[in-house]
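Enquirer: Model the structure of this input:
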Amino acid sequence: MSYHWDFSGVWSRWDLLLAGLINTIKIAGISIVFGVIVGLVLAFLKLSPRRFLSAPATVFIEFYRNTPPIIHFFWFYYALPVLANVSLDPFVAAVLALSTQSGAFYAEVFRGGIISIEKGQWEGARALGMRHSQMMRRIILPQAMARMFAPFVERSFELTKTTALASTLAYADLLYQAMLVNSATFRPLEVYTTIALMYVILLVTASTLARIAEARLTAYR
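Expert: Below you'll find the model as predicted:
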């Protein structure tokens, strides 16, 4: 049985897919920014010698690392409004889900990078009379950033792919728009092949830019 490929229906609705791609990039970018903030806070809390600070951070991280991402989307969209008596649109709920989930994973990336710095670097900074904030800013973090870069980029790519779950909340991301196009054209093979290629182009482009940035970071170091 031979299949006759026909992309005409997809091409005639390219504006829908382009809008979906833009929405995917938007939600991924915003979630990465907030995820980094959450991750940094969690990483420093978990590194704290004070148990009342490190324990809650550990629980938060382990909860998100051991639960399916789609549960987080449903919780923020359906459960949080019941608990807090608020109304969240799909975009806000998806950003909250992605930011908190990615923050838990970023926290481990950041923590791993920080503790990977040799003990002598810490002792040398203390010997120079640096305060903890100065030591982190001038000595530890610049070295840790180079080691964290690759896993950070990989985690960000995973977040970008996870944005497809926002379609379950009727957020108009690339997958949701593809479903609309498919319902109008009844050409699932062409539609979903097209968006798969769009994801590949997006992430390969981002990967190329990341490699360039990593090379410059390594050269600077």
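Enquirer: For the rest of this, base every contact and every neighbour count on C-alpha atoms.
Expert: Noted.
Enquirer: quick one: buried residues of the helix or strand encompassing residue 105?
Expert: Per DSSP states H and E, residue 105 falls inside helix 90-115. The neighbour-count check on helix 90-115 (16 or more other C-alpha atoms under 10 Å) flags 90-91, 93-111, 113-114 as buried.
Enquirer: cool, and stretch 9-29?
Expert: 9-10, 13, 16-18, 20-21, 23-29.
Enquirer: Likewise for stretch 139-154?
Expert: 139-141, 143-149, 151-153.
Enquirer: export those to TSV and tack on distance to residue 67?
Expert: Formatted as TSV, the buried residues of stretch 139-154 follow (distance: C-alpha to C-alpha, whole Å):
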residue	distance to residue 67
139	36
140	32
141	30
143	32
144	28
145	28
146	29
147	27
148	24
149	25
151	20
152	20
153	22
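Enquirer: so which of these would you say is closest to residue 190?
Expert: Distance to residue 190, by C-alpha to C-alpha, is smallest for residue 153 among the buried residues of stretch 139-154, at 29.9 Å.
Enquirer: one more to line up against the first:
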Amino acid sequence: MNYQWDFSGVFARWDLLLTGLVNTIKIAGISIVLGVLVGLVLAFAKLSPRRYFSLPASIFIEFYRNTPPIIHFFWFFYALPMLANISLDPFTAAVLALSTQSGAFYAEVFRGGIVSIEQGQWEGAKSLGMSHGQMMRRIILPQAMTRMFAPFVERSFELTKTTALASTLAYADLLYQAMIVNSETFRPLEVYTTIALMYVILLVTASTLARIAEARLTAYR
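Expert: Here you go, the predicted structure:
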């Protein structure tokens, strides 16, 4: 194979790719924050002894865990506007899809961390006369956070990679911008190799920061 690599076209449209990278980081960051909020609500609802809280939460979680992510993007962008008689731009639809989907997975991460705490810890806190809120805040959650951290980071990385599906809604993320560059340069090997490396750099950097944060969290504990 005598393929001649030529990145000149990619470098000429570097501004488009950088814009796409910024948009990818933006949509991932917002979706992670909203997903954490959704996940916390779902986790505590599923842990509730009241079935009118736990049952809907379980159904929500199982639905999102067992359906392809791209369906959620299409549903929020095409179906929800028809049902609610509203108009959603690609960014809003993608954030709704990502945050609800990630919330379902975060819920299991949070729930798993909480229930992994030994029964003796719960009983010890009760024997000290702590309320449920005090027990969660002072005893359970500080320990659970350490156990949740690694799966939480892994899920966040999966969410970041899933943002590429936003390109199907014509949101100007990194993949969508790469498709524009490719349509102008007709150099798919160079274009898609470049954005693959950009994803690698982004996630390796995030992974390094996550390891530093985990080490500090463990030391603090």
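Enquirer: Superposed, what's their TM-score?
Expert: Once superposed, the chains reach a TM-score of 1.00 (TM-score structural alignment, normalised by the length of the first structure), with 221 aligned residues with a C-alpha RMSD of 0.3 Å.
Enquirer: about what we covered before: counterpart of the helix holding residue 105 of the first structure in the second structure, which residues?
Expert: Here helix 90-115 of the first structure aligns to the second structure at residues 90-115, judged by TM-score structural alignment.
Enquirer: Okay, helices next: where are they in the second structure?
Expert: For the second structure, the helices defined by DSSP state H cover 8-12, 14-47, 51-65, 69-74, 80-84, 90-115, 119-127, 132-135, 141-162, 174-185, 188-220.
Enquirer: Enumerate every residue touching the residue most central in space within the second structure.
Expert: Residue closest to the average C-alpha location in the second structure (C-alpha atoms, centre = their mean): residue 159, at 3.3 Å. Residues in contact with residue 159 of the second structure (C-alpha atoms under 8 Å, 6 or more residues apart in numbering) are 28, 32, 98, 102.
Enquirer: from what I can see residue 32 of the first structure touches residue 158, true?
Expert: No. If you go by C-alpha atoms under 8 Å, residue 32 of the first structure and residue 158 don't touch, sitting 10.7 Å apart.
Enquirer: higher neighbour count, the two?
Expert: Higher neighbour count among residue 32 of the first structure and residue 158: residue 32, with 25 against 14, using other C-alpha atoms under 10 Å.
Enquirer: circling back: of the contacts of residue 159 of the second structure, which is the nearest to residue 182 of the second structure?
Expert: Distances from residue 182 of the second structure to the contacts of residue 159 of the second structure, taken as C-alpha to C-alpha, are shortest for residue 28 (23.7 Å).
Enquirer: neighbours around the closest residue to the closest one other than its chain neighbours, how many?
Expert: Leaving aside its sequence neighbours, residue 28 of the second structure sits nearest to residue 160 (C-alpha to C-alpha, 6 or more residues apart in numbering; 5.3 Å). The local packing count at residue 160 of the second structure equals 22, with neighbours defined by other C-alpha under 10 Å.
Enquirer: The match of helix 90-115 of the first structure against the first structure, how far on average?
Expert: Its aligned residues in the first structure lie a mean 0.1 Å from stretch 90-115 of the second structure after superposition (mean C-alpha distance after the TM-score superposition for the first structure).
Enquirer: ok, now stretch 190-201 of the second structure?
Expert: With mean C-alpha distance after the TM-score superposition for the first structure, stretch 190-201 of the second structure averages 0.1 Å from its match.
Enquirer: List of residues touching that stretch?
Expert: Under C-alpha under 8 Å, 6+ apart, the answer for stretch 190-201 of the second structure is 5, 6, 7, 10, 17, 21, 161, 174, 175, 178, 181, 182.
Enquirer: Now for the first one: which residues touch it?
Expert: When you say that, I think you mean residue 5 of the second structure. residue 190.
Enquirer: Ok, the second one next?
Expert: For residue 6 of the second structure, the contacting residues are 187, 190, by C-alpha under 8 Å, 6+ apart.
Enquirer: Roughly how far does residue 95 of the second structure sit from residue 7 of the second structure?
Expert: Distance, residue 95 of the second structure to residue 7 of the second structure, using C-alpha to C-alpha, to the nearest Å: 32 Å.
Enquirer: just residue 45 of the second structure next, same as before
Expert: 52 Å.
Enquirer: more neighbours, these two?
Expert: residue 45 (21 against 14).
Enquirer: My understanding was that the more buried one contacts residue 57; is that so?
Expert: Yes. Between residue 45 of the second structure and residue 57 there is a contact under C-alpha under 8 Å: 6.1 Å.
Enquirer: quick one on the thing from earlier: tell me what the helix holding residue 105 of the first structure is packed against?
Expert: Applying 3 or more C-alpha pairs under 8 Å, 6 or more residues apart in numbering; DSSP states H and E, one finds that helix 90-115 of the first structure contacts helix 14-47, helix 51-65, helix 69-74, helix 141-162.
Enquirer: got the angle for that helix vs helix 14-47?
Expert: 40 degrees (axes from the mean of the first three to the mean of the last three C-alpha atoms, to 10 degrees).
Enquirer: Pull the contacting residues for residue 7 of the second structure.
Expert: By C-alpha under 8 Å, 6+ apart, the contact list for residue 7 of the second structure reads 190, 191.
Enquirer: again, only using 6 Å
Expert: residue 190 (C-alpha atoms under 6 Å, 6 or more residues apart in numbering).
Enquirer: which residue in the second structure lines up with residue 76 of the first structure?
Expert: Using TM-score structural alignment, the equivalent of residue 76 of the first structure in the second structure is residue 76.
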